[in-house]
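A.B. asks: Coordinates only, no sequence provided:
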């Protein structure tokens, strides 16, 4: 028992002694590290200068090395990971450039395939002034000679400050651009572009419109059909040398050309309409004029012309007054051209027929506190004579026999008071007040075209109901597909519009307001219009003269509408001012479209009417 106890004590003593030895060793090491050691010279011949090293220097140096290491590591991470894409892009900018390849814009064609707008490939000459600073005066002179520019102007472009891109010249032909390329000037480049050209210039300007410098539509069909005309641009990635010259291609995406647009316009009729209108505006000293020719069967607009106009090839002519498309944007009181609609509605309702007589004497009619009148005291007139002589009193008395809402519904169905659905920018809605606000005097004046405002395009659309079988159809500036069905909204009965056309033919006979208008070989149903203009809320002596005609009257093919704004010289009435334009345009349209002549209408009272009734 004693031996075991002694063995345990001996083990304890050994463990204690070993622990003490380890502690003494560690204590010695710690003390040695903490104390500044004095260096001992290796020999007496080369004694070492002994300098004590403080502890804080070691820690500071260690901390500085650690911070520097982590700073370098962080910077490397920032450059290699976080900013990698940015730095690569910045590097590529020094030698690579993406060039845009413009997609060719589609052509605009007339109904026969004649080009009305097309794109011509051109080149723009540009420079990077930071790369072209070293170009010699002799090279500048050569570049100026090739481009036909002043050397001082070219020198200023090449030495421009604070920019990396300047345009020296635009719309250069390919041959000129190739001559510039052969000069091999540093920092001078060539950019492919397109120039939009309009062969018919001012004749079709208000239909076709024009594009901006970015080759996007700004007016007319160019704007209305911009999405279809515009192609999708391509791109070309290239590598340049230090002098800005292209030395290699990286990749290329081909451009997609735009789609061609075929219009309903016939350029031959368009030219005839424009020339006839321009001559009449000059002859009468008028402020402006407009003409529209529409196909009765399809609603296609064959011609649309305005005067004054502009040349889309010459930007200096693009003034506001010249650029207004008066056919669509200008509102005017239509005057007597509105009379057939109220009379047709009354016939439709069975209130009257062409032989019904109405007293218009003594040439004046007072409604409440307002008085309206005719140019003459016509006395007792039949409905057919009211149309032929354009009697305001006769028309007003007929209109007052119907409810205001009935007339308003009819005018609305014809398209008045709402923009025509023609797919063209800027079309006006005109002005047609709600029926519930009409007083009797307003109901009367609207029936003969006062107190209501329309555009010439709205008037043509409304007349499709008379030229067809009583159904009104939308007009279009785009050529319809062969066999495309055209459906309209029924407004009048077919027999009613045939009677109205017959009565409108009497307007063209002796004693009618359009008796001086003849289209050789063809019957004509027409209506003249003369309305005083409203300025500052009051009627003035200035007038708008208009004429709307249907040819041939027996088997209608075209509606021709003419408006002359403020004629100053000679007559100011629709028959004598707008009528001559109608005659020239109608003859040209019938001839170019090869419409067979019909027999001359009878000038006597009712031969054609009788033929229709039978």
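C.D. replies: Now that the structure is in, tell me what you want to look at. Fair warning: this is a prediction, and the values are worked out from it, not measured in the lab.
A.B. asks: going forward, measure contacts and count neighbours with C-alpha atoms only.
C.D. replies: Noted.
A.B. asks: burial count for residue 403?
C.D. replies: Residues lying near residue 403 (other Cα atoms under 10 Å) number 11.
A.B. asks: before we move on, what about residue 579?
C.D. replies: Using other Cα under 10 Å, residue 579 has 28 neighbouring residues.
A.B. asks: Now stretch 361-369: buried residues?
C.D. replies: 361, 363, 364, 365 (16 or more other Cα atoms under 10 Å).
A.B. asks: Filter these down to just the ones in strands.
C.D. replies: 364, 365 (DSSP state E).
A.B. asks: Tell me who's in contact with residue 231.
C.D. replies: Taking Cα atoms under 8 Å, 6 or more residues apart in numbering, we find residue 231 in contact with 102, 103, 104, 105, 106, 255, 256, 257, 258, 259.
A.B. asks: for comparison:
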């Protein structure tokens, strides 16, 4: 029948044969094309099912102090992960794995059951290579390892607020780790490997892209001074029953921050029981009314105006001044009826400072404080740094003029305050602050007359060395300049001040003959012996400044004159000597 139909319709038979021949030819050509001509197509699809790229972690850059001492280093660690689908097929090995990981077996089994449909889950991160290899040697199906890096901080809590820390993925989260994250972070590489359908490694093919390590960062911090500041500040809090404290040291010539300590602090290597309040870099984040520590800045404005000289006299009797509803009072009642400008600073007279402020005007004081950096960004680029508040008025009322002159009604950070004193110490030249090591002295801006700055240096030296001066701030062998301050703490959430809550401060520089170091000490809420800055903060300033000057090999400028040796009469031997004339 078929042969008959083929004979009846020969053209149909031939058409079917031709179509079949074309199909066979097309298939044959495609086979030849894929295997001979366009073989990359099959290779690409094969690779897509077996070739994988494993990331090669990049080594994060080293952070050191100015002398090369390591402050943050990256150490290799092993992270263990699991394919939940594979691990679910070996429940008999779960107990062994839980024991090796140090986890409770029942809770660990529940976790694996919940992740049984997932192809990736972290088991544990940050193991030492030895610990990780010991677990991998158990050969538990579905358990794999990754090479990573973990940050370690050799100085621990001493530099915690400056350095900050990284998260579990080695990204900067606080401090200099965050501020310079792009600089420190490296570029991960890629390794090409062959894996089977179960994800098991068959062959390590090649390194497709080398990892690029992050750049090193040398800070301006001197670890020796940092340890000294940390120790003395911690001891001061214990001795005075204080709540918190900050201490900042800078080089007045280069603007480098040599030390920045805060209490309370924390250990960045172990943050399991971390108190968030301890993480604050108070020297840059906490703002406060600076009290009498700004009187030298207001006095500088008076000298800069040309209307006042150091020998000018101001009547301060009876130690109070009425301005409308407000009464300005002096703490000291034995300072006398009249004081010259240096005497106003020595006795910290609010009345005398206010009368000078009324004469030169609040705008002059505001301008001087602004030029010295108060209410301005320091340019350090530290995460979360605050600029404080420097009030300005179109018309300055007497009350606001007076309070600004003796340190109320404005807010500053410890870093801003020490920068202002550094300008006084640097003969009126303001240099930009930096947290990284400076290889040269930067260009500065003359924001105050050099003569005024030098005059203030001498006046502040008298504040320390005069009979009624802050003798607790003196440093043996050196002339020191500075000013203490005490300010009530403003209430949080309400107007006014908190009862019996004070900040004790001291700001100064040394040596007075050629200033090199400026320092600010802030003690928050001392509660034992007293709360005045000259009593609480000045001794801390003295001890830290003395140690810093010695560590930096700065020549003393206040050594006592050498004593001439007493002449000794020559002795002669005679027959009546104790040895009986025998030799």
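C.D. replies: Noted; the coordinates are in hand. These figures come from a predicted structure and were not determined experimentally.
A.B. asks: check contacts around whatever residue of the first structure lines up with residue 362 of the second structure.
C.D. replies: Superposed on the first structure with TM-score structural alignment, residue 362 of the second structure falls opposite residue 404. By Cα under 8 Å, 6+ apart, residue 404 of the first structure lies in contact with 435, 436, 438, 443.
A.B. asks: any idea how far residue 404 of the first structure lies from residue 443 of the first structure?
C.D. replies: Residue 404 of the first structure sits 7 Å away from residue 443 of the first structure, going by Cα to Cα, to the nearest Å.
A.B. asks: still on that earlier bit, can you tell me which of the contacts of residue 404 of the first structure carry over to the second structure?
C.D. replies: Counting by both residues aligned by TM-score structural alignment, their matches' Cα atoms under 8 Å, the second structure reproduces these contacts from these: 438, 443.
A.B. asks: looking at it, residue 365 of the first structure is touching residue 359, isn't it?
C.D. replies: No - using Cα atoms under 8 Å, residue 365 of the first structure makes no contact with residue 359, being 10.5 Å away.
A.B. asks: Now the residue nearest the centre of the first structure. Nearest residue, chain neighbours left out?
C.D. replies: In the first structure, the centroid-proximal residue (Cα atoms, centre = their mean) is residue 223; its distance is 2.4 Å. Of all residues not flanking residue 223 of the first structure in the chain, residue 217 sits nearest, at 4.0 Å (Cα to Cα, 6 or more residues apart in numbering).
A.B. asks: Tell me where the stretch 251-400 of the second structure has helices.
C.D. replies: 282-285, 295-305, 341-347, 350-360, 362-371, 398-405 (DSSP state H, counting those that start in this stretch).
A.B. asks: Go through the ones you listed and name the closest to residue 479 of the second structure.
C.D. replies: helix 341-347 (15.9 Å; Cα to Cα).
A.B. asks: What about the nearest residue to residue 383 of the first structure once chain neighbours are set aside, how many residues nearby?
C.D. replies: Distances taken as Cα to Cα, 6+ apart place residue 354 nearest to residue 383 of the first structure, at 4.9 Å, with adjacent residues excluded. By other Cα under 10 Å, the residues close to residue 354 of the first structure number 19.
A.B. asks: follow-up on the earlier one: including distance to residue 561 of the first structure and neighbour count, could the contacts of residue 404 of the first structure go into a markdown table?
C.D. replies: Below are the contacts of residue 404 of the first structure laid out as a markdown table (distance: Cα to Cα, whole Å; neighbours: other Cα atoms under 10 Å):
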| residue | distance to residue 561 of the first structure | neighbour count |
| --- | --- | --- |
| 435 | 27 | 16 |
| 436 | 31 | 9 |
| 438 | 28 | 15 |
| 443 | 25 | 23 |
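A.B. asks: Identify the farthest-apart pair in the contacts of residue 404 of the first structure.
C.D. replies: 436 and 443 (10.6 Å).
A.B. asks: picking up where we left off before, which of the contacts of residue 231 of the first structure also appear as contacts in the second structure?
C.D. replies: The contacts of residue 231 of the first structure retained in the second structure, by both residues aligned by TM-score structural alignment, their matches' Cα under 8 Å: 103, 104, 105, 106, 255, 256, 257, 258, 259.
A.B. asks: Secondary structure class of the last one, three-state.
C.D. replies: So the one you mean is residue 259 of the first structure. Three-state call for residue 259 of the first structure (DSSP: H, G, I helix; E, B strand; the rest coil): coil.
A.B. asks: how much space between it and residue 267 of the first structure?
C.D. replies: 20 Å.
A.B. asks: Looking at the two, which one has more neighbours?
C.D. replies: Neighbour tally, residue 259 of the first structure and residue 267, criterion other Cα under 10 Å: the higher count belongs to residue 267, 23 against 18.
A.B. asks: Residue 114 is in contact with that one, correct?
C.D. replies: Yes - using Cα under 8 Å, residue 267 of the first structure makes contact with residue 114 at a distance of 7.4 Å.
A.B. asks: possible to save the helices of the stretch 251-400 of the second structure as JSON lines with distance to residue 123 of the second structure?
C.D. replies: Below are the helices of the stretch 251-400 of the second structure laid out as JSON lines (distance: least, Cα to Cα, whole Å):
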{"stretch": "helix 282-285", "distance to residue 123 of the second structure": "37"}
{"stretch": "helix 295-305", "distance to residue 123 of the second structure": "59"}
{"stretch": "helix 341-347", "distance to residue 123 of the second structure": "64"}
{"stretch": "helix 350-360", "distance to residue 123 of the second structure": "65"}
{"stretch": "helix 362-371", "distance to residue 123 of the second structure": "55"}
{"stretch": "helix 398-405", "distance to residue 123 of the second structure": "59"}
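A.B. asks: What is the burial count for the nearest residue to residue 6 of the second structure once chain neighbours are set aside?
C.D. replies: Using Cα to Cα, 6+ apart and skipping residues adjacent in sequence, the residue nearest residue 6 of the second structure is residue 13, 6.0 Å away. Neighbour count of residue 13 of the second structure, defined by other Cα under 10 Å: 13.
A.B. asks: For the helix or strand residue 49 of the second structure falls within, what is the distance to the chain centroid?
C.D. replies: Element membership for residue 49 of the second structure (DSSP states H and E) is helix 39-50. With Cα atoms, centre = their mean, to the nearest Å as the basis, helix 39-50 of the second structure stands 51 Å off its chain's centre.
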